[in-house]
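Asks: coords please:
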Amino acid sequence: MINRVVLVGRLTKDPELRYSPSGIAVCRFTVAVNRTFSNQQGEREADFIGCIAWRKQAENLANYMKKGSLIGLEGRIQTGSFEGQDGKRVYTTDVVADSIQFLEPRSNNSDGSNSVSNYQPSANYQSLTQTQNTGQYGGQTYQQNYTRVDEDPFASSKGPIEVTEDDLPFDYRQVR
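Replies: This is a model prediction of the structure:
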């Protein structure tokens, strides 16, 4: 059976670090995750998902992230229940984080606020080569090639593409 969750979203409030009676760090937090569609009024909606981090991840989250910080996490869904103050059974569903990634750099502002980048890469490019020299004395040069993955790489070819035995990563005669 599989119970895996991957989320990317923003913290709805500052994470609050607590310690269990046995001294283990625990942090409960909520992640706001945008839905992929808009409602009838054209507004984007979000889901607010309760999460739990334990031990060093909990401490790191509380020390380095705050309300509005963009994080990614991988974990599992855990359900539970308890008896409320009114005597009724209360059911809970949380995501227990196995791995948390901080998806924004720490801000250098003195007020400690995160600066959020609104950069969105252009979808009009086909290929771009970027070269950067770093330094006056023996600078390093690197190149990065970007290609859109949603375009057909064979669109410019004329006719069928021939595949030879040398192109195959295995001996096709043994596969039969």
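
Asks: For the rest of this, base every contact and every neighbour count on C-alpha atoms.
Replies: OK.

Asks: centre of the chain versus the helix ranked longest in the chain, how much separation?
Replies: Across the chain, the longest stretch assigned as helix under DSSP state H is helix 55-64. Relative to the chain's own centre, helix 55-64 is displaced by 17 Å; criterion: CA atoms, centre = their mean, to the nearest Å.

Asks: which residues sit against the helix or strand just after it?
Replies: Heading C-terminal from helix 55-64, the first helix or strand you meet, by DSSP states H and E, is strand 70-83. Here strand 70-83 makes contact (CA atoms under 8 Å, 6 or more residues apart in numbering) with 3-11, 89-104.

Asks: Please provide the structure for the following sequence as well, for comparison with the first:
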Amino acid sequence: MNTINLIGRLTKDPDLRYSPNGVAICTFTLAVNRDFTNQNGEREADFIQCKAFKKTAENLANYQQKGSQVGVVGRLQTGSYEKDGQRVYTTDVMVDRVEFLGSKAVQSNQGSNGDPFANSKGPIEVSEDEIPF
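Replies: You can find the predicted model right below:
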């Protein structure tokens, strides 16, 4: 079984391109926090390369940006290529589904009428401390 579920933030705007056959391909890097802190008490993150295709790719590129939080369901795929005579190995998440969880702007921006959800692109973020179970 090869299934991966991740929640993280986009490290930069998604990069949308099209194959010669017209298939949309969106590449992005997802920063996923680790569950623990290092020796200095700082939380570290893993930076995971992801690829989405077709309508999922277009939606991601059109509606998400750097700092947006997303949930990703997909599978791991490894590969390799030659660069300057050296073999470079890659590991990517091939995305099957993306859930838009919110953007960084939701945390600090409010609409002109005081509505905290006025500028939201999706569900609000809730910390684990606020969940009653």
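
Asks: hmm, back to that, just give me the mean distance for the longest helix of structure 1 relative to structure 2.
Replies: Compared with structure 2 after fitting, helix 55-64 of structure 1 has a mean deviation of 0.3 Å; criterion: mean CA distance after the TM-score superposition for structure 1.

Asks: Just the buried ones from the contacts of strand 70-83 of structure 1, in ChimeraX syntax?
Replies: Remark: buried members of the contacts of strand 70-83 of structure 1, expressed as a ChimeraX selection using 16 or more other CA atoms under 10 Å:
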select :7,8,9,10,11,94,95,96,97,100,102
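
Asks: The contacts of strand 70-83 of structure 1 in strands, which ones?
Replies: Judged by DSSP state E, the subset of the contacts of strand 70-83 of structure 1 located in strands is 5-11, 89-102.

Asks: ok, back up a step: tell me which residues are up against the longest helix of structure 1.
Replies: Helix 55-64 of structure 1 is contacted from outside by 14, 15, 16, 17, 24, 25, 26, 27, 99, 100, 106, using CA under 8 Å, 6+ apart.

Asks: Inside strands: which ones of the residues you listed?
Replies: Reading strands off the contacts of helix 55-64 of structure 1 with DSSP E, I get 16, 17, 25, 26, 27, 99, 100.

Asks: Pick out the most distant pair among these.
Replies: Every pair in those was compared (CA to CA); the two farthest apart turn out to be 16 and 99, at 17.8 Å.

Asks: Closest one to residue 112 of structure 1 out of the ones in strands among the contacts of helix 55-64 of structure 1, please.
Replies: Closest to residue 112 of structure 1, out of all of these and judged by CA to CA, is residue 16, at 17.0 Å.

Asks: correct me, but that closest one touches residue 25?
Replies: No - applying CA atoms under 8 Å as the test, residue 16 of structure 1 and residue 25 come out as separate, 10.4 Å apart.

Asks: between these two, what contacts are shared?
Replies: Counting by CA under 8 Å, 6+ apart, nothing touches both residue 16 of structure 1 and residue 25.

Asks: what's near enough to touch the closest residue in space to residue 25 of structure 2 that isn't next to it in sequence?
Replies: Spatial nearest neighbour of residue 25 of structure 2, chain neighbours left out: residue 53 (4.7 Å); criterion: CA to CA, 6 or more residues apart in numbering. Applying CA under 8 Å, 6+ apart, we find residue 53 of structure 2 in contact with 23, 24, 25, 26, 95.

Asks: Relative to residue 35 of structure 2, how far out is residue 43 of structure 2?
Replies: 8 Å (CA to CA, to the nearest Å).

Asks: who has more neighbours, the two?
Replies: Neighbour comparison, residue 43 of structure 2 and residue 35: the larger count goes to residue 43, with 12 against 8 (by other CA atoms under 10 Å).

Asks: residues touching the more buried one, list them.
Replies: Residue 43 of structure 2 makes contacts with 33, 34, 35, 36, 37, as judged by CA under 8 Å, 6+ apart.
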